[in-house]
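Visitor: Let me see the structure of the following:
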Amino acid sequence: MIGISIHDGHRERLKNRFLKHGLDSFEEHEALELLLFYALPRRDTNALAHELLARFGSLRNVFDADPADLSRISGIGESAAALIKLQSELARKYWLKDREAQSALSSVRAAVDYAGLLFRGKTKEEFYIVCLDSRFRIRHTELLARGSSTEVPVYVRQIMEVVVRTGAETILLAHNHPGGSAQPSQKDIALTRQAALAMDTVSVPLLDHIIIGEKNAFSFSEKASVPKSAPGSPCEAEYSGSPRREPPPDKADE
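Guide: Okay, the predicted model is just below:
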C-alpha cells in the first residue's frame, strides 16, 4: 500500500492558490512554506517557516541571511539554505538587469540607486567596478573583491585590468559598508585618489566612487573628492547631483 502524506493535500492547495492568485494574499510564513516544499518534500515546512521568521525577524531578513546561518536551523540543510538564498540573488539580478536596460547613470542619484541594488542583502563588504560608455550607459559590471564585514582589499591594478580588458570609456566604483555609516575611511579616500590618477594615464575618467551604508550613501564626486584631470570636461559637466540630465549625444546622432 502506498502511503500518502497528510501534508500532500495542503501542499497542493497552497500551490494551486499561488498559481491562481500569486503571492498577494499570502502571509510571509505561507510564502516561505511554499518555497520550502521544493527543498524539503517530506518535512512539515509550515513549522520550519515559522521558526525561520522567528529567528530572523522577517521574510526579507530570511532571504538576506547567510546560508551558514540558515543551516543552523534544525531541518534546514544545505539544499534548503541554497534555495532560500537563490531567491534573493535571482531577484537582485533581475532588478539589476532591468535597471541597466532603462537609462544611463548620468547623475549621482542614478548611480546610488544602481549601487544600492548591487549590495542589497549583502552582509560582507564587496567592491564593484561599473564600466560605462561615453553616454554613461552600463556596459559591464564586475565584482572585484569580497571581504569581511568591515573591510575589502582592492588594488588599483585590478581596476586597471578590467578597464583594459573591457575597453571602458569611463568607470564608476562602488563598495558597501554593511551595518555601518557610508562615510569613507582613510583607505577609501586613498584608493579613490590613486584610482583616479591611474585612470588619468589611460584617459578613462573615474566618474564617481559610491559607498552604500546601512542607511545612507556617499558620493566622492558629489563631495568633490574625486581628482579631475580635465576640469570642465563634458564628463564632469554632465554627471552631477542635480536632477538627471540627458548624456551628450553620440557623434552619429548630431
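Visitor: Going by C-alpha atoms from here, please, whenever you check contacts or count neighbours.
Guide: Will do.
Visitor: and the host helix or strand of R11, what other elements does it pack with?
Guide: Using DSSP states H and E, R11 maps to helix 8-21. Secondary-structure packing of helix 8-21 (3 or more Cα pairs under 8 Å, 6 or more residues apart in numbering; DSSP states H and E): helix 28-37.
Visitor: Sequence B follows; please return its structure for comparison with A:
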Amino acid sequence: MPAGNLPLGHRKRLREKFIRSGLKGFHDYEIVELLLTLGSPRKDCKPQAKEAIKRFKTLRGVLEAPPEELQQIGGIGSHSVFGIKLVQEVAREFLKQKVMDKPVYKSSQEIFDYLYHSMRDLKKEVFKVIYLNSQNQIIEIVDLFEGTVNSSVISPREVVEGAIKYNAASLIFVHNHPSGDPEPSQNDKEVTRDLVYAGAIMRIRVLDHIIIGNNRYFSFAGEG
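Guide: Take a look at the predicted model:
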C-alpha cells in the first residue's frame, strides 16, 4: 500500500469497527481521532488525538475543552475541531429535546443533564426560568437575567408575567455559578424565598431552584 494511503486505510478500519460494534473496544484517543477526521478527512489525526488525550486527560476532557485550547495542539486547526464541536452540539440538542419531549418533569437531575452542557462554560451568571403546565410538561425555557444574581435585579413581577404569558402552572429556576461551586449564597436564598412567595400569591408552584456548578448541582427542593 502506498505510504500516502496508510491514514486512509487505518481510518477505514476504525470506521468499519465502529459500524460493527459501536465504541466497544475503542481507546479514548481512537474516538477523538474519528471525530478529528470529520473535519480533516485526508489527514492522519492519530498523533493529535493522542496529544489531546494526554493534555485533557480523558475523552470527556477533550469533548469539553474550548476550541481555542484544542487548537493549541499542533496540527489541530478550525477544520479539525469541527467534529468535536459537532458532537457537542448534537448531544446538547438531543438532551434538550429529551427534556422538552418528556411527558412530565421528574427530577432535577434531568434538568441538570441538559442545562449543564449549555451553561458550564459561561463566564457570567445566567438565570433561567423553566415554565411548566399543570401536567409538569415543559412549555418554555427563558433566560431572565445575566449577571450577579440578587434580589434587587431578579424581578418576581417579570417571572409572574412570563407564567401568565405561557399559561404556566409551575416554575423551575436555574442559574450557574462560574466559580464551579454550586453551594447557594445568601443572595441565592433570598431570591428563592422572594420568588416562591410571589408564585404562591399567584397560585403558581415553584418546583425547584437549581444551581449548576462544575459537574454537580445544588437543588433547593432536594435540600428541603
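Visitor: How close are the two chains, by TM-score?
Guide: Once the chains are overlaid, their TM-score stands at 0.79 when taken by TM-score structural alignment, normalised by the length of the second structure; 216 aligned residues with a Cα RMSD of 3.0 Å.
Visitor: quick one, the helix holding R11 of the first structure and helix 28-37 angle?
Guide: 110 degrees (axes from the mean of the first three to the mean of the last three Cα atoms, to 10 degrees).
Visitor: ok, residues contacting helix 8-21 of the first structure?
Guide: Helix 8-21 of the first structure has contacts (Cα atoms under 8 Å, 6 or more residues apart in numbering) with L34, F37.
Visitor: so where in the second structure does it end up aligned?
Guide: On the second structure, the counterpart of helix 8-21 of the first structure by TM-score structural alignment is residues 8-21.
Visitor: residue boundaries of the helices in the second structure?
Guide: 6-21, 28-39, 46-56, 59-64, 67-70, 78-100, 108-119, 156-165, 186-201 (DSSP state H).
Visitor: ok, and for stretch 65-82 of the second structure, which residues are buried?
Guide: Of all the residues in stretch 65-82 of the second structure, those buried under the rule 16 or more other Cα atoms under 10 Å are A65, P67, L70, Q71, I76, G77, S80, V81, F82.
Visitor: And stretch 197-211 of the first structure, by the same measure?
Guide: For stretch 197-211 of the first structure, using 16+ other Cα under 10 Å, the buried residues are L197, A198, M199, D200, V204, P205, L206, L207, D208, H209, I210, I211.
Visitor: Could you do stretch 29-42 of the second structure as well?
Guide: 29-41.
Visitor: likewise stretch 48-55 of the first structure?
Guide: L48, A49, L52, L53.
Visitor: ok so, going back, among the buried residues of stretch 197-211 of the first structure, which pair sits farthest apart?
Guide: Taking Cα to Cα as the measure, these span a maximum distance of 21.7 Å, between D200 and I211.
Visitor: So which residues make contact with stretch 65-83 of the first structure?
Guide: L36, A39, L40, L48, E51, L52, F56, V62, K85, G121, T123.
Visitor: How about the contacts made by the second one?
Guide: Going back to what we said before, that points to A39 of the first structure. Here A39 of the first structure is in contact with S79, A80, L83 (Cα under 8 Å, 6+ apart).
Visitor: Of these, which are still contacts in the second structure?
Guide: Here is what carries over to the second structure from those, by both residues aligned by TM-score structural alignment, their matches' Cα atoms under 8 Å: S79, A80, L83.
Visitor: Could you tell me which strand of the first structure is the longest one?
Guide: Across the first structure, the longest stretch assigned as strand under DSSP state E is strand 138-146.
Visitor: Tell me the mean distance between that one and the second structure once they are aligned.
Guide: Here the mean offset of strand 138-146 of the first structure against the second structure after fitting is 3.5 Å, by mean Cα distance after the TM-score superposition for the first structure.
Visitor: For that strand, which helices and strands make contact with it?
Guide: By 3+ Cα pairs under 8 Å, 6+ apart, strand 138-146 of the first structure packs against strand 126-132, helix 156-166.
Visitor: Turn the buried residues of stretch 65-82 of the second structure into JSON lines, including distance to E93 of the second structure.
Guide: Shown next, in JSON lines, are the buried residues of stretch 65-82 of the second structure (distance: Cα to Cα, whole Å):
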{"residue": "A65", "distance to E93 of the second structure": "18"}
{"residue": "P67", "distance to E93 of the second structure": "19"}
{"residue": "L70", "distance to E93 of the second structure": "22"}
{"residue": "Q71", "distance to E93 of the second structure": "24"}
{"residue": "I76", "distance to E93 of the second structure": "25"}
{"residue": "G77", "distance to E93 of the second structure": "24"}
{"residue": "S80", "distance to E93 of the second structure": "21"}
{"residue": "V81", "distance to E93 of the second structure": "18"}
{"residue": "F82", "distance to E93 of the second structure": "16"}
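Visitor: hang on, A104 of the first structure packs against R139?
Guide: No - A104 of the first structure is not in contact with R139 according to Cα atoms under 8 Å; the separation is 10.2 Å.
Visitor: Show me which of those two is the more surrounded one.
Guide: Remark: of A104 of the first structure and R139, A104 carries more neighbours, 20 against 15, as counted by other Cα atoms under 10 Å.
Visitor: residues in contact with the residue nearest the centre of the first structure?
Guide: Geometric centre of the first structure, nearest residue: L118, 1.8 Å, by Cα atoms, centre = their mean. By Cα under 8 Å, 6+ apart, L118 of the first structure lies in contact with R92, L96.
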